[in-house]
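In: let's see this in three dimensions:
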Amino acid sequence: MLRVVPLSTGVLRPRSRDPLWRAVHAERAALADDLALLTEAQWDAPSLCRGWSVRHVVAHLTAAASHGRAAWLRSVAGARFDFAVHNDRRLAEHLGASPQETLARFRAVVRSTTAPPGPAAAWLGEVVVHAQDVRRPLGLPSAVPVAASTAVAELFVGRDLTVDGRAAVRGLRVEATDGPFRAGDGTEPVQGPTLALTMAIAGRADFCDDLTGPGVATLRARCG
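Out: Predicted coordinates:
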């Protein structure tokens, strides 16, 4: 099972040997293979990221894999810490002139370990969540390993940062039906596949359709 190594342990290992980074590379490669089959119209289709097409999401993933801590901090500072402006600038930088160029740029970073500040599980979450932002509206199947989804879900419910994961499960009892993920100490159960729970915790209401239990309505209302 993939686990986030706490920063306080002092455990260091080359990123290429970290199982979380290997999972990042595997999920990027799987998404790239799916993208290679898209039509021009599908590249321009809306994703689950409001205001972004499939191409925009892919360019965003390329940007995240192309900017390390220093470059990211310079970009954010240059945008006066307006993250919408920062994201738009980096997206435009990596979009390319055509879907084929967008895909080529993404393929070039499939095995990158470059990333902004944050644990490896955060960058696994970046590709897992955004891959579903693309696949779900296009009706493409997903085969994310339970271990990878579990690592992301555990990160999300531990904090309110890139997603409001801790707030999403407050007062609920969230349980995966296909793996070990459990979160929350509330009385309202929510059950379903780990990937669907991960996506709902990340604010994607569409995935609440894959969940069951009295707490689903509460979780859906918190998506946004």
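In: contacts, neighbours, all on C-alpha from now
Out: Noted.
In: need the contact partners of stretch 82-93.
Out: Here stretch 82-93 makes contact (C-alpha atoms under 8 Å, 6 or more residues apart in numbering) with 56, 59-60, 63, 75-76, 78-79.
In: please look at Gly171 and Ala183 and confirm they touch.
Out: No: at 10.0 Å, Gly171 and Ala183 do not qualify as touching, with contact defined as C-alpha atoms under 8 Å.
In: widest-spaced pair of the contacts of stretch 82-93?
Out: Within these, two members stand farthest from each other by C-alpha to C-alpha: His56 and Gly78, at 21.1 Å.
In: of those two, who's got more company?
Out: Between His56 and Gly78, His56 has the larger neighbour count (other C-alpha atoms under 10 Å), namely 25 against 12.
In: relative to Leu91, how far out is that one?
Out: In this view, His56 and Leu91 are 7 Å apart by C-alpha to C-alpha, to the nearest Å.
In: could you do Gly179 as well?
Out: Using C-alpha to C-alpha, Gly179 is found at 35 Å from Leu91.
In: alongside the first, I'd like the structure of this one:
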Amino acid sequence: MSDLQSWVGPTYTRLADLLAGAPAETWDAPSLCDKWAVRHVIAHVTMPARLTPEQFGAEMAAARGDFTVLSDTVAERDASLPVADLLGQLRSPVLHAWQPPGGGAAGALSHAVIHSLDVTVALDQPAVAPGEAVIAILDRIVAAGGGWFGLDLADVRLEATDTAWSWGSGTLVRADSGSLVALLSGRTLPDGRSLPRS
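Out: Model prediction:
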């Protein structure tokens, strides 16, 4: 198992620990994902722990090959699962070992880090992903030039306030490294900040 994959399990486990100790209403709080509450994000990221490859294929067929439709459908439906079930799925070894088709360990870690930050940044909680994992995802996203999420980073300088990480030149954007990942993932922070679109 690569170093990248080894960070996936701790990220989901710490997210489960955070939510297990949170008030019940936390599950219905808004996340950074548009129109999704915290419970929708958890229902989304735990899909690999619930759906067999055959079930996933059936869901994809029902969504006519549109992964966004599939994601929204499953998140809306499975968000109503008992909290104990969702927490158990966050801790599942199946989820911790899962890799997205064609995405490998890097894709698995991106999914874990970005969606965990959708929850923790929205809740004003510290990142649950290991610090090295957050930096690895920052490096991975900027290496793609913002193309993953349709951003225009040509005139942007990013500086982390909690580490020595920085990138780019132009208009300065300073935030903790987790919030920078969220911004680079096309999210709008609770304070209203976002990065320019291409």
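In: TM-score for these two?
Out: After superposition, the two chains reach a TM-score (TM-score structural alignment, normalised by the length of the second structure) of 0.79; 194 aligned residues with a C-alpha RMSD of 3.0 Å.
In: coming back round to it: neighbour count: Gly179 and Leu91 of the first structure, which is higher?
Out: Using other C-alpha under 10 Å, the more surrounded residue of Gly179 of the first structure and Leu91 is Leu91, with 21 against 15.
In: quick check: the aligned residue for that one in the second structure?
Out: Correspondence of Leu91 of the first structure to the second structure, assessed by TM-score structural alignment: Ala75.
In: tell me which helix or strand that match sits in.
Out: In the assignment (DSSP states H and E), Ala75 of the second structure maps to helix 67-78.
In: so how far is the helix or strand just after that helix off the chain centroid?
Out: Note on helix 67-78 of the second structure: by DSSP H and E, the next helix or strand toward the C-terminus is helix 83-90. Chain-centre distance of helix 83-90 of the second structure: 17 Å, with C-alpha atoms, centre = their mean, to the nearest Å.
In: what's the mean gap between the next helix or strand after helix 83-90 of the second structure and the aligned bit of the first structure?
Out: Using DSSP H and E, the helix or strand that follows helix 83-90 of the second structure towards the C-terminus is helix 93-97. After superposition onto the first structure, helix 93-97 of the second structure sits on average 4.2 Å from its aligned residues (mean C-alpha distance after the TM-score superposition for the first structure).
In: give the other helices and strands that helix 93-97 of the second structure contacts.
Out: Secondary-structure packing of helix 93-97 of the second structure (3 or more C-alpha pairs under 8 Å, 6 or more residues apart in numbering; DSSP states H and E): helix 8-20, helix 47-50.
In: give the residue farthest from the middle of the second structure.
Out: What lies farthest from the middle of the second structure is Gly170; by C-alpha atoms, centre = their mean that is 26.8 Å.
In: tell me who's in contact with that residue.
Out: Residues counted as contacts of Gly170 of the second structure (C-alpha under 8 Å, 6+ apart) are 154-157.
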